[in-house]
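1. Kindly generate the corresponding structure for this input.
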Amino acid sequence: MLFLFIISFIIVQRLVELVIAKDNERWMRSQGAYEVGAGHYPWMVTMHSAFFFSLLMEVILFNRPLSSVWPLFLGLFVVTQVLRIWCLASLGKFWNTKIIILPGANVVRKGPYKWIRHPNYLIVTTELLILPLFFSAYWTAIVFGVLNVWMLSVRIPAEEKALKEATNYEAKFSLK
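-> This next block holds a predicted model:
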């Protein structure tokens, strides 16, 4: 029951985030923004969709039990959700699931972005580990942990390169 509640919550949350991302993309494009890294985006969407499918299948087909330390994972999950909302709220109209660059924009350096360059990626990585471990889906944790590292090794450099070229990113984060 807890498994279905959490999975349903996350799926609804992600669908709402996609609506927000689409609205933000429309607004940014109306301001002259453009997309970077469009080639890897479908792979990222596929990876995240496959993660949920894999988690569902591993838990249901293999009858995985709730972790013996599930209260810890539940607490970590709640914390990641609060941090996730903080990231999205801090970026406001600039938050997106795609890499959308608005030339000349001042890079957001508030909220968690005051201390770390990519807090949302850290949160997503944490979620991709917490959720499977919460429900003893170890294969899902391993496979998608590795796939996520690969995805971020492509995505973060593409995003940082575009931000350095088109915004004040380098000055804001002193990347010299």
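2. C-alpha from now on. contacts and neighbour counts both.
-> Noted.
3. measure the most centrally placed residue in the chain to residue 28 for me?
-> For the chain, the residue nearest the mean C-alpha position is residue 124 (4.1 Å; Cα atoms, centre = their mean). To residue 28, residue 124 is 23 Å away according to Cα to Cα, to the nearest Å.
4. Same check on residue 21?
-> As judged by Cα to Cα, residue 21 and residue 28 stand 10 Å apart.
5. re earlier: following element in sequence after the helix or strand hosting the residue nearest to the centre of the chain, please.
-> Secondary structure from DSSP states H and E places residue 124 in helix 119-134. Next along the chain after helix 119-134, taking DSSP H and E as the criterion, comes helix 138-166.
6. Enumerate the positions of that next one that are buried.
-> 138, 140-141, 144-145, 147-148, 151, 155-156, 159, 162-163, 166 (16 or more other Cα atoms under 10 Å).
7. Likewise for stretch 75-88?
-> For stretch 75-88, burial by neighbour count (16+ other Cα under 10 Å) applies to 76, 77, 80, 81, 83, 84, 86, 87, 88.
8. Kindly report the same for stretch 96-103.
-> Within stretch 96-103, the residues that qualify as buried are 96, 98, 99, 100, 101, 102, 103, counting by 16+ other Cα under 10 Å.
9. let's see this one next to it:
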Amino acid sequence: MYYLFVLAVGVERLLELVVSRRNTRWSIGRGGREFGQGHYPVMVAMHALLLASCVVEVAGAHRPFIPWLGWPMVAVVAASTAVRWWCVSALGKHWNPRLIVIPGASLVRRGPYRWLHHPNYTAVTAEVAALPLVHSAWVTAIAFSVANALLLSVRIRAENDALGYA
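-> Down below sits the predicted model:
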């Protein structure tokens, strides 16, 4: 069942890439400029490797499903996915995992952006930690949480710089 859950997360990520591609064309068509191109492939690779590592650790290390840990982590993954899609909805065509800024566009202050500057990254951080822990893959949870923190430190700095440009 866990492998199907990880597969479902992977399919959801592919759907995000489809939305991203459409929104990229829309943004570039309106004069959008992309920033942080160097870290984007690293971000995509990290998320793909997270999914693979979840499967490899659970299968290779025979990690058990521990109900008192697994079920709450399923809830965290579900909630973080809901928050991420709330971010997508609030940003509309401006949403993109690529860092594209359209000059003159105003910052979004609705949806979860009313309360947080980076709600999508908060949700991703929760998901990166929780997805492996659904099936007690604690090595993956630790390793990818650290990798995600390092990547987000680069990403958020680039995003803040890019938004200062706008």
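10. if I look at residue 133 of the first structure, how far off is residue 56 of the first structure?
-> 13 Å.
11. Need the nearest residue in space to residue 129 of the second structure, chain neighbours excluded.
-> residue 141 (4.8 Å; Cα to Cα, 6 or more residues apart in numbering).
12. So that neighbour sits against residue 128, correct?
-> Yes. With contact defined as Cα atoms under 8 Å, residue 141 of the second structure reaches residue 128; the gap is 6.8 Å.
13. can you pull out the strands in the second structure?
-> Using DSSP state E, the strands of the second structure run over 33-35, 99-101.
14. Pipe the ones you listed into a markdown table and attach distance to residue 60 of the second structure per row.
-> A markdown table is the format used below for the strands of the second structure (distance: least, Cα to Cα, whole Å):
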| stretch | distance to residue 60 of the second structure |
| --- | --- |
| strand 33-35 | 39 |
| strand 99-101 | 36 |
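15. Looking at those strands, spot the one closest to residue 51 of the second structure.
-> strand 99-101 (22.9 Å; Cα to Cα).
16. mean shift between the closest one and the first structure?
-> If you overlay the two and look at strand 99-101 of the second structure, the average distance to its match in the first structure is 0.5 Å (mean Cα distance after the TM-score superposition for the first structure).
17. for that strand, packing partners?
-> Here strand 99-101 of the second structure touches helix 2-29, strand 33-35, helix 138-165, going by 3 or more Cα pairs under 8 Å, 6 or more residues apart in numbering; DSSP states H and E.
18. Quick check: which of the ones you listed is nearest to residue 50 of the second structure?
-> helix 138-165 (6.6 Å).
19. got a list of what residue 102 of the second structure touches?
-> 27, 28, 30, 31, 32, 33, 166 (Cα atoms under 8 Å, 6 or more residues apart in numbering).
20. Quick check: buried residues in stretch 109-126 of the first structure?
-> Buried residues in stretch 109-126 of the first structure (16+ other Cα under 10 Å): 109, 111, 112, 113, 117, 119, 120, 121, 123, 125.
21. Stretch 5-21 of the second structure: average distance to aligned residues in the first structure?
-> Taken over the aligned residues, the distance from stretch 5-21 of the second structure to the first structure averages 0.6 Å (mean Cα distance after the TM-score superposition for the first structure).
22. Counting neighbours, what do you get for the closest residue to residue 96 of the second structure other than its chain neighbours?
-> Of all residues not flanking residue 96 of the second structure in the chain, residue 20 sits nearest, at 5.1 Å (Cα to Cα, 6+ apart). Per other Cα atoms under 10 Å, the neighbour tally for residue 20 of the second structure reads 19.
23. Residue 20 of the second structure contacts residue 94, correct?
-> No. If you go by Cα under 8 Å, residue 20 of the second structure and residue 94 don't touch, sitting 9.3 Å apart.
24. and for stretch 103-117 of the first structure, what are the contacting residues?
-> Contacts of stretch 103-117 of the first structure (Cα under 8 Å, 6+ apart): 32-33, 86-87, 90-91, 119, 166-169, 172-173.
25. what does stretch 36-47 of the first structure give?
-> Contact with stretch 36-47 of the first structure is made by 98, 99, 100, 101, 144, 147, 151, 154, 155, 158, 159, 162, as judged by Cα under 8 Å, 6+ apart.
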